[in-house]
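**Q** sequence first, predicted coordinates after that:
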Amino acid sequence: MTNHVTGSQETLSPVKSSNPEIAVIQANWHIDIVSQATNSFTDDLEAAGINRRAISVFDVPGSLEIPLMAQKLAETGRYDLIMATGLIVDGGIYRHDFVAGTVLDAMMRVQLDTGVPVLSVVLTPHNFQEVPAHMDFFREHFVLKGKEAANACLQTLSNMALFSEEKRLAS
């Protein structure tokens, strides 16, 4: 595969085995909500046969710190997939849209630059308030999003394994 920025040849990171290594990055801002995605993601992957010890969780202060951690983790060559979760809230100064765009663009760049898939459960609700009803709703919503990320993880790992097998057979 050619890197269109540098023109150099590079290969995507294949799934190294039937026991893939997965990294989870979770932003600690509203960790009581964000950790729900981490927990359901991990539980569902374990139920699908992935060893829980193959899933490493890394904490960062907030969502803005996710892309750099994702890049550093991808560069190690250890992880077959990275999932990131965070909650970017509207603090009343219209900054949240810019933060969300920056985080998601950078996460996309990490996966395209390294070939390590990066899944996003970084959410930016329009009307989040720290009231019990919203807190409860988003805790449950992050459980659902963690489950969806687990399904996406399994499909992505399967796709990456097919790509790696096709590449192996072609050489």
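**A** Right, received. Where do you want to start? This structure is a prediction, so every number in the text was calculated from the model and none was measured.
**Q** only C-alpha atoms from now on, for both contacts and neighbour counts.
**A** Noted.
**Q** and the helices in the chain, which stretches?
**A** All helices of the chain, identified by DSSP state H, fall at 31-47, 66-75, 96-114, 132-170.
**Q** list the residues that contact A150.
**A** Neighbouring residues of A150 by C-alpha atoms under 8 Å, 6 or more residues apart in numbering: 41-42, 44-45.
**Q** now render these as CSV, adding neighbour count.
**A** Converted to CSV, those look like this (neighbours: other C-alpha atoms under 10 Å):
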residue, neighbour count
F41, 26
T42, 26
D44, 18
L45, 21
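**Q** so which of the helices of the chain is nearest G86?
**A** Shortest distance between G86 and the helices of the chain, using C-alpha to C-alpha, is found for helix 31-47: 5.6 Å.
**Q** and the contacts of the closest one?
**A** Residues contacting helix 31-47 (C-alpha under 8 Å, 6+ apart): 24, 26-28, 51-52, 55, 85-87, 121, 135, 138-140, 142-150, 154.
**Q** next one for the comparison:
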Amino acid sequence: MASALKNLSTYDESNIPDASPLNFGVVVADWNKDITHELYRGCLETLTKHGAKEENIHVVQVPGTFELPAAARILAGREKLHAVVCIGCVIKGETKHDEYINNSVAQGLVNLSIATGLPYIFGVLTPNTHEQAVDRAGGKHGNKGVEAGVTAIRMGELYRGAKEGRSGIGFR
């Protein structure tokens, strides 16, 4: 669903597990930092709101969105994590540069998730304009960082359950 049709900060809080037993990685791109740091703020607030302990949230910053998959893999190799959120923003320019970056990052995170089983969350904005990015980083369409934080909690709990041998997933 297009974010213009849904507020990225709105979710069913009753469907969110307790995040207190989970460890998270968060990788934040500095490129477009006015946007990415707002996304990070939304993610961090969401994680802690649902019980994540600040000492269990491991954060690294990288120069740009293209570096997210490599940094996420390095962070996951250094810390025992249940999910890694990757936050970036690539605004369309005059060339196809954005397509190469966005596709590479998305594929990299998918490959990491499949190869390791660890959830790598795509918290990357891919807007056409800076205004669209602002609208999705706490503006009129909410904050994609909140959505990424919710996804990390839900997928992190699924990952933790699988590691502990729990087989029940899905509707209850």
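**A** On my side now, so go ahead. Quick caveat: nothing in here was measured; it's all calculated off a predicted structure.
**Q** thinking again about what came up before, buried subset of the contacts of helix 31-47 of structure 1 as a PyMOL selection?
**A** Selection of the buried residues among those in PyMOL, burial being defined by 16 or more other C-alpha atoms under 10 Å:
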select buried, resi 24+26+27+28+55+85+86+87+121+135+138+139+142+143+144+145+146+147+148+149+150+154
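**Q** pretty sure K144 of structure 2 sits against G123.
**A** Yes: in this structure, K144 of structure 2 is within contact of G123 by C-alpha atoms under 8 Å, at 6.7 Å.
**Q** state the distance from the equivalent of V105 of structure 2 over in structure 1 to H126 of structure 1.
**A** Mapped onto structure 1 by TM-score structural alignment, V105 of structure 2 lines up with V103. Distance of V103 of structure 1 to H126 of structure 1, given as C-alpha to C-alpha, to the nearest Å: 17 Å.
**Q** more neighbours: which of those two?
**A** Each of V103 of structure 1 and H126 has its neighbours counted (other C-alpha atoms under 10 Å); V103 has more, 21 against 11.
**Q** what sits against that one?
**A** Residues near V103 of structure 1 by C-alpha under 8 Å, 6+ apart: 63-64, 66-67.
**Q** of those, which is the most crowded?
**A** For those, the largest neighbour count, defined by other C-alpha under 10 Å, is 26 neighbours, found at I66.
**Q** aligned to that residue, what sits in structure 2?
**A** Using TM-score structural alignment, I66 of structure 1 sits opposite L68 in structure 2.
**Q** A83 of structure 2 reaches I121, doesn't it?
**A** Yes: the pair A83 of structure 2 and I121 qualifies as a contact (C-alpha under 8 Å) at a distance of 7.3 Å.
**Q** which residues are common contacts for these two?
**A** A152.
**Q** okay, those two: which has more neighbours?
**A** A83 (30 against 25).
**Q** residue in structure 1 matching the more buried one?
**A** Aligned by TM-score structural alignment, A83 of structure 2 pairs with L81 of structure 1.
**Q** tell me, what residue is most central in structure 1?
**A** What sits nearest the mean C-alpha location of structure 1, by C-alpha atoms, centre = their mean, is M83, with 1.9 Å.
**Q** my read: that residue touches Q111, true?
**A** No: contact criterion C-alpha under 8 Å: M83 of structure 1 and Q111 do not qualify, at 11.0 Å.
**Q** follow-up on the earlier one: just put the contacts of V103 of structure 1 in TSV and tack on distance to H96 of structure 1.
**A** Formatted as TSV, these follow (distance: C-alpha to C-alpha, whole Å):
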residue	distance to H96 of structure 1
S63	10
L64	10
I66	15
P67	16
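**Q** residues of stretch 70-88 of structure 2 that come out buried?
**A** Quick answer for stretch 70-88 of structure 2 (16+ other C-alpha under 10 Å): 70-73, 75-76, 81-88.
**Q** I'd like to know how many residues surround the aligned partner of A48 of structure 1 in structure 2.
**A** Alignment note (TM-score structural alignment): A48 of structure 1 maps to H50 of structure 2. Residues within reach of H50 of structure 2, counting by other C-alpha under 10 Å, total 17.
**Q** G149 of structure 2 and C86 of structure 2: what is the separation?
**A** Note on G149 of structure 2: its distance to C86 of structure 2, by C-alpha to C-alpha, is 10 Å.
**Q** try V134 of structure 2
**A** V134 of structure 2 sits at a distance of 18 Å from C86 of structure 2 (criterion: C-alpha to C-alpha).
**Q** what's the answer for N103 of structure 2, then?
**A** Distance of N103 of structure 2 to C86 of structure 2, computed by C-alpha to C-alpha: 14 Å.
**Q** what residue of structure 2 matches up with L119 of structure 1?
**A** Applying TM-score structural alignment, one finds that L119 of structure 1 aligns to I121 in structure 2.
**Q** thank you kindly, that will do.
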